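Can you look at this prediction? I've put the sequence above it.
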Amino acid sequence: MEAGEGAGGPARPGGPGVRFGCASFNQDVTSLALGTKTGYKLFSLTVVDKLDCIHESAEICDVYIVERLFSSSLVVVVSTSIPQSMNIYHFKKGTEICNYSYPNNILAVKLNRHRLVVCLEESIYIHNIKDMKLLKTLLNIPTNPSGLCALSTNHSNSYLAYPGSATMGEIVVYDANIMSTVTMVPAHDSPLAALSFNASATKIASASERGTVIRVFSLPEGLRLFEFRRGMKRYVNINSLSFSPDGHFLCASSNTETVHIFKVEQMGSSGDASWSAYVGKMFTAASSYLPAQVSGMMIQDRAFATVHLNTSSQRNVCALTVIQKLPRLLVATADGHLFIYNVDPQDGGECMLAYKHRLFGADEDKDEGDKEIDGSENTVQACPSYAATAALPATGPVTPTLTGYSEDGGAKNGEVIPEHEFAAGPVRLDDENEFPPINWCRDGSGVGHGRRS
């Protein structure tokens, strides 16, 4: 599973017992997407004791990226068979919206209501999600072999975060709506491993490759607000970071058996920061003249709540959400299970397991002893098959016929398209007029090819 993503980030498992190629929660943690050797699956997360598979596709094999846009019908899929190509589907209609090809392998895809972001190792492509037009190409970014990036999900902006250095833990925060850099945050001494925005994009959390410290910074200022100590005995690989919907809690999972939940204290009624955050700011400001080992130790808190998984060294992705009016922690593990835990927002402590779901049906998983908490077998409802849809690879130039589109897709070598070509308002994928059944493909380097059906 890919390390360092937020609730909607892909998680790519590896090693023995791995059942799928990736797992990602959508932006509001109402569904879970799995990429498998035979396609992908989408599950609804609206109740605790039942896991409905709302869609299953077998059109593309060996899926290692699958991202769903909120609860819409738009889903983005990338396969190891064509790792330079991204396919975008309207899964309820069973049609392909479009596909893009890029110069190198796609490492991550992020979505919100305004933008679609594709991350390669040394470049990032920003598309307008309403019409999929390429708006901006960020070239020659620091080498980012894991494709680490995060995209905010709130309505007012589209903050994009990615590493600003291959050797240090610097965060670049970029506004993908107005195409300008917001701030650069010197977050860690070692390279970044995890990034996550809160829902309002007023904070960003980060962890480095060492995995011992998790820090939270204010946006757009980039001030350090909190520092949480995950552990001191050993370095770990942080698999994912995710804020709760209200932004009061932050969960972190790693390759150890423990998932940590930290409490991000609220602002006081007077508008001033809490005492802990105030002390954190003061010692951050003083770090220029205090010894590093002193200034770093004075602004740490331990986990507010924890979960202990049955196994360690297994990649996973975690998220905090509210299901049936109660706060829950969700953990999808590489061996094909989804664990749902109850979280006590007042007292914290060890979280209680509410339900364990198996993400594969009986035909796919023959393991014995896989039982629910009450001893009965875990099962998943049968999924409807994906309608036959022809995925169009970018095999050659085709003259585009979409009105108002230039042959280069409106952006080349980092050029921004004119303001009047930006989409007005958030996309509404439940409106068929917003996404007609078009099939076209584009080369992510800026050379566009395509046709409209």
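That came in fine, so what should we check first? Numbering: from 1, shown residues only.

Please count neighbours and contacts with C-alpha atoms only from this point.
OK.

so which strand or helix has Val294?
Using DSSP states H and E, Val294 sits in helix 292-297.

got a list of contacts for that helix?
Residues from elsewhere that reach helix 292-297 (Cα atoms under 8 Å, 6 or more residues apart in numbering): Phe283, Thr284, Ala286, Ser287.

Structure two is appended below for comparative analysis:
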Amino acid sequence: MSDIKKICETKKSSNGKFRINFNQDYTSLSVANECGYKLFSILSANKVDEIFNSESNVDTKIAERLFGSSLVSVVITRESNKLKIVHFKKRTDICEFKYPKNILSVKMNRSRLVVCLKDSIYIHNIRDMKLLQSIKPLPDNVSGLITLSLNSHLAYPCSKECGNIQIYDAGNLQPRILIEAHSTNIAAMNFSSTGSLLATASIKGTVIRVFCVRNGQRVMEFRRGVKRYAQIVSLNFSICGNFVSVSSNTETIHVFKIDQKAKEAAEKRQDKSALNESGDEEERTDERSGIMKAFSKAVETLIPVSTMLYQDRAFAHVQLSEPGLRYTCVVAKLEKDLRLMVACEDGFLYIYNLDQNGGECKLLKCHDLRGDYDITELNGNETSCESLNPPEVDLKNNEKIMTSPAFETSFAQIMKGKPVVDKQLSNVPVDVFPNNNVQMFDETNFPPMCQA
């Protein structure tokens, strides 16, 4: 019996969808579903180790790990208004918070923990979980869309009618600038690791824009597609800040490259949104002389936003064999090499090579995170099952030919029991309760750091 048949016959596919989330520096990921949550450490393209299993059999909605520490924020489905802070190595609950409505998302960095509800945002000091600020009321944010940078820049949508984004300084607890990002509502956004850039996408999903956080200037604009709208589900910067990876409900994942010259040019420019922090831009404009007004308009006209700062095509891409699922994608360095990691809601992690010249990314490894098997590794591209050797097939003329290892069915589809389709031979089967005695941090793993 072939290896493919054995896998198909012994498969234990998961009925539910997994909620997979990378940590802040992409060195770890959490996998949550109706059976609890697991934490994995990403050591290399070949090695993804399970380091924790809650084994709670409790439907987990959110599991967010803080870097490489033992701190995890957890929200379970049956108590969606309660946030638990867990020390997973000691298997102890540090504290609990109850909120007036269901928790939609949680973001953390070294100094702040931010909780997003439908119409409000709560900011905590992560050292003692003291509530520092609540931002409310806000326009309905049913998807819980917020993003928090490592230097505590917080961004959230602030309009029902259009894609305006408020930049808030969660470190100093004061609003910064308003960015008019899109004409339609925001579907996805994320900061670069330094918090200097913000990438955004609207519900149309055709255009990805990158803004300078300091002054609200548009740095670059990427066109994901023209012919059809798409639902953007993942939008992330690489840790180095040079790449933006985007996934949607279509069959392609795009990786765009940031032009550093465009970034420097945007940082030197001034924009109306930067002058409009107090809402008195018109008064400030009236103070200019007529010559200065003309000069400003000329400069704005000459700024090559639509030419030099505009890039039509993606730097790299991945063609998915199973579109329509939710894919979370990030670009990170693994063993000094750039890799594109793609986590799918079906419980598989794909790791691709990202060539320095771009182009189509080659699949290096596929890891099964579902727990039904040991972590599985697959070499080759996503439609190439080199590790699963198909049987010899007798043709009519009795000549024995080894079938090609290229299949239309992806590895994840095979593991979930779908029949294998060979491209050449179609008949091959196939409130808060803090515990003062428990420290918030494991000092050896994650020493406290002062806020910058």
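Good, I have the coordinates. Everything numeric here is computed off the predicted structure, so don't read it as measured data.

just to revisit the earlier point, need the buried ones from the contacts of helix 292-297 of the first structure selected in PyMOL.
Selection of buried members from the contacts of helix 292-297 of the first structure for PyMOL, criterion 16 or more other Cα atoms under 10 Å:
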select buried, resi 283+284
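
Filter the contacts of helix 292-297 of the first structure down to the ones in helices?
Mapping those onto helices (DSSP state H) picks out Phe283, Thr284.

Tabulate the contacts of helix 292-297 of the first structure in a markdown table, adding columns for distance to Phe243 of the first structure.
Shown next, in a markdown table, are the contacts of helix 292-297 of the first structure (distance: Cα to Cα, whole Å):
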| residue | distance to Phe243 of the first structure |
| --- | --- |
| Phe283 | 24 |
| Thr284 | 23 |
| Ala286 | 28 |
| Ser287 | 27 |
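
ok, of the contacts of helix 292-297 of the first structure, which one's closest to Asn316 of the first structure?
Among these, Thr284 lies closest to Asn316 of the first structure (Cα to Cα), at 32.1 Å.

what sits against Pro397 of the first structure?
Counting by Cα under 8 Å, 6+ apart, Pro397 of the first structure has contacts Gly448, His449, Gly450.

Which one of those sits in the busiest neighbourhood?
Counting neighbours by other Cα atoms under 10 Å, Gly448 comes out on top of the contacts of Pro397 of the first structure with 27 neighbours.

That one contacts Thr401, doesn't it?
No - if you go by Cα atoms under 8 Å, Gly448 of the first structure and Thr401 don't touch, sitting 11.0 Å apart.

So what does Cys61 of the first structure match up with in the second structure?
In the second structure, the residue matched to Cys61 of the first structure (TM-score structural alignment) is Val58.

Specify the local secondary structure of its match.
Of the three states, Val58 of the second structure takes coil under DSSP: H, G, I helix; E, B strand; the rest coil.

can I assume it is in contact with Cys35?
Yes - under the criterion of Cα under 8 Å, Val58 of the second structure makes contact with Cys35 at 5.3 Å.

Could you identify the residue of the first structure that aligns with Ala45 of the second structure?
Per TM-score structural alignment, Ala45 of the second structure is aligned with Val48.

could you dump the contacts of Pro397 of the first structure to TSV with secondary structure?
TSV is the format used below for those (three-state DSSP):
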residue	secondary structure
Gly448	strand
His449	strand
Gly450	strand
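
now, among those, which is nearest to Leu134 of the first structure?
Among the contacts of Pro397 of the first structure, and counting by Cα to Cα, the member closest to Leu134 of the first structure is Gly448, at 9.4 Å.

can you count the residues close to the closest residue to the closest one other than its chain neighbours?
Closest residue to Gly448 of the first structure apart from its sequence neighbours, by Cα to Cα, 6 or more residues apart in numbering: Arg442 at 4.4 Å. By the measure other Cα under 10 Å, the count of residues near Arg442 of the first structure is 30.

any idea how far Arg442 of the first structure is from Ala176 of the first structure?
Distance, Arg442 of the first structure to Ala176 of the first structure, by Cα to Cα, to the nearest Å: 20 Å.

and the alignment partner in the second structure of Phe249 of the first structure, how many neighbours?
Matched by TM-score structural alignment, Phe249 of the first structure corresponds to Phe243 in the second structure. Residues near Phe243 of the second structure, counting by other Cα under 10 Å, number 21.

Show me which residues of stretch 332-339 of the second structure are buried.
Ala332, Lys333, Leu334, Leu338, Arg339.

repeat for stretch 142-150 of the first structure
Thr143, Asn144, Gly147, Leu148, Cys149, Ala150.

correct me, but the last one touches Val109?
In other words, Ala150 of the first structure. No - under the criterion of Cα under 8 Å, Ala150 of the first structure makes no contact with Val109, lying 9.2 Å away.

TSV for the contacts of Pro397 of the first structure, including distance to Ser276 of the first structure?
Shown next, in TSV, are the contacts of Pro397 of the first structure (distance: Cα to Cα, whole Å):
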residue	distance to Ser276 of the first structure
Gly448	52
His449	54
Gly450	55
